[in-house]
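Enquirer: Make a model of this:
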Amino acid sequence: MVVEAISKNFFLFLSNNRLLDKLAKKWGPKFGADKIVGGETFDQAVPLIKRLNQQGLQVTVDHLGEFINSEPESRNRSQECMETIRTIAEHQLGSEVSLKLTSLGLDISEELVIENMEQILDTAEKHGVVVTIDMEDSSRCERTLEIYKRLKTKYQNLGTVIQSYLYRSDCDIDELDEYDPYLRLVKGAYKESGKVAFPAKEKVDANLKHLIKKNLLNGNYTAIASHDDQIINYTKELAAEQRIPTDQFEFQMLYGMRNQTQLDLAKEGYTVRVYLPYGDDWYGYFMRRMAERPANIAFAIKGVFSK
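Expert: Reported below is the predicted structural model:
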């Protein structure tokens, strides 16, 4: 447990190193970044999404980058997201879109975020594409959920994320139930204080199982985002015991990790969605994935060096 904690803190520390981030943007393709991201642009990712769809896998795409500090940047990111949605529709891709509110100006103005999100969701609704608001660190959790609630009263094609390492998540599930939420349930990947988050992995895992059960029994669509066999098997057993239909939930995994498990689950009849990021700002994303779970290191190394 001590080694695991050290490993997590080490990768979270690296995720915030600006020099390494700069080097990663420059040299990423030469060191196998293409094994974990779909390309520097969405157009580069389109053939890969088609290939994943042909293998029976669904996709959600995420343009990497966060903490936008200017209004023009946030509006540009909004326009890019709308163009991605139009491209998904044009190519008839089995893909949703994930985004971070900080990339749309959350740290600038809530009204700016709402304006950008409404434009994106109008476009997504027109083309039948689902959009999921990614969750960021705990300091932004409350604002993210309040914006989700506000938008969900107008748009149905909208999901968000709940992190099981936060103490508050059980109450958040209860409060969101009235909104008929589409929730992606994850463990969480940011460095958080013991005042807001479970410090022990066992508690995080147990809470994730609890949240999965609660949201499924509430009748809400649930995306279980985990590479952990224990969590996957728990969900399968729960669904069988409670007679929860397979069209009420899906499994989500990262592109480049546990590829065979993704295919195996799809062949068993489960919906499997691959989280496919694109863009050159991949370094922080990758380091947080390493921090989430030590086994991800092995998955990533195998993915990077395999042909």
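
Enquirer: CA atoms for contacts and neighbours, from now on please.
Expert: Will do.

Enquirer: Name the residues that touch the longest helix anywhere in the chain?
Expert: Secondary structure of the chain per DSSP state H: the longest helix is helix 71-90. Under the criterion CA atoms under 8 Å, 6 or more residues apart in numbering, residues 42, 63, 68, 94-95, 97, 103-105, 108, 112, 116-117, 119-120, 123-124, 127-129 lie in contact with helix 71-90.

Enquirer: Please pick the buried ones from these.
Expert: Buried subset of these (neighbour count, 16 or more other CA atoms under 10 Å): 42, 63, 68, 94-95, 97, 103-105, 108, 112, 116-117, 119-120, 123-124, 127, 129.

Enquirer: In helices, which of those residues fall?
Expert: Applying DSSP H to these, the entries found in helices are 42, 112, 116, 117, 119, 120, 123, 124, 127.

Enquirer: for comparison, sequence B:
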Amino acid sequence: MEALSKNFFLLLSNSSVLDKMAKKWGPRLGADKIVGGESFDQAIPLIQQLNSQGLHVTVDHLGEYVNSESEARERAEECISTIQAIHNHQLNTQLSLKLTSLGLDISHELVHENMTRILEAAKQYDVVVTIDMEDSSRTEKTLELYKHFKKDYDNLGTVIQSYLFRSNQDVEELSDYNAYLRLVKGAYKESGKVAFTEKSMVDDNLKKLIAKHLLNGNYTAIASHDEAMIDFTKDFVEKNNIPKDQFEFQMLYGMRNQMQLDLLQEGYKVRVYLPYGEDWYGYFMRRLAERPANIAFAVKGLFSK
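Expert: The predicted structure follows:
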């Protein structure tokens, strides 16, 4: 049933008809409860509010799979202007981005050029950039680019998905780069040839990845709304004397708000993933597909103040 639910929402995420309807009726559907606005300027007051509560933030301009060079360059400019705005407004936020939005599927030269410009701006203004992970067909290219840029830019992180068979080896190799990793379960529809299909196996692998990366002494972001995963992390860091400044919890904007504040009160660092932009529909559907329990969180978030 869970697999059926996941496939259903992943199917919906690719519907161009529903995407158009969502953009038209987004505010009435409660899009403003899960997305920070259509532009970064609209997201700034939300970031300031979250920061005032003691929450850290990472922002992401929604959109991926760009297939034109001009659009890829526009996306890069958006990232650079966002970095500058973060500095100008003294916001406690990082930047997340997808390489397909910067030309990964177009040419190596284009995505390399765009990433270099973004990372130079991020270095100038001391902003951390995280490369989001996409589907498995792009994992190798993404990690190759991460390793290349990490040699020159310390303020760079990436994401590892626990549903992929390869992830344990990837975490091991990335330890040599003192990698800042966001560890997640994964949210794309993948073949059983490359990914675990049973939830219990995905969960077990995420626990292994968390333990491995923490014990390797590297900074770890545990991105999950799963209370069992959060409790596992709490117990693990206590038993292994892992300092609280070596890890953080990450959650989506608009979901598990009280849990975010509770963790904060317990002395843990919490970061809120705040997307902005018009292309919120596919993002939202993948979040529901990632973990069907998110449906309850989403419904509560959509209809509660």
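
Enquirer: what's the closest of the ones in helices among the buried ones among the contacts of helix 71-90 of the first structure to residue 182 of the first structure?
Expert: residue 124 (15.4 Å; CA to CA).

Enquirer: need the contact list for the aligned partner of the closest one in the second structure.
Expert: By TM-score structural alignment, residue 124 of the first structure lines up with residue 122 in the second structure. Going by CA under 8 Å, 6+ apart, residue 122 of the second structure touches 80, 83, 128, 129, 155.

Enquirer: For residue 3 of the second structure, state which of those residues is nearest.
Expert: Closest approach between the contacts of residue 122 of the second structure and residue 3 of the second structure, by CA to CA: residue 129, at 32.6 Å.

Enquirer: any idea how far residue 81 of the first structure is from residue 192 of the first structure?
Expert: 29 Å (CA to CA, to the nearest Å).

Enquirer: Check residue 268 of the first structure too.
Expert: For residue 268 of the first structure, the distance to residue 81 of the first structure - CA to CA - is 33 Å.

Enquirer: The second structure: which residue goes with residue 296 of the first structure?
Expert: Alignment note: residue 296 of the first structure maps to residue 294 in the second structure; criterion TM-score structural alignment.

Enquirer: from memory its match sits against residue 284, does it?
Expert: No - applying CA atoms under 8 Å as the test, residue 294 of the second structure and residue 284 come out as separate, 10.1 Å apart.

Enquirer: So what does residue 198 of the second structure match up with in the first structure?
Expert: With TM-score structural alignment as the criterion, residue 198 of the second structure lines up with residue 200 in the first structure.

Enquirer: distance of the counterpart of residue 253 of the second structure in the first structure from residue 33 of the first structure?
Expert: Alignment note: residue 253 of the second structure maps to residue 255 in the first structure; criterion TM-score structural alignment. From residue 255 of the first structure across to residue 33 of the first structure, the span is 11 Å (CA to CA).

Enquirer: can you check residue 103 of the first structure too?
Expert: Computed as CA to CA, the residue 103 of the first structure to residue 33 of the first structure distance reads 21 Å.

Enquirer: Same check on residue 230 of the first structure?
Expert: Distance, residue 230 of the first structure to residue 33 of the first structure, by CA to CA: 28 Å.

Enquirer: Among those two, which residue is more densely surrounded?
Expert: residue 33 (22 against 11; other CA atoms under 10 Å).

Enquirer: which residues sit in contact with that one?
Expert: 282, 304.
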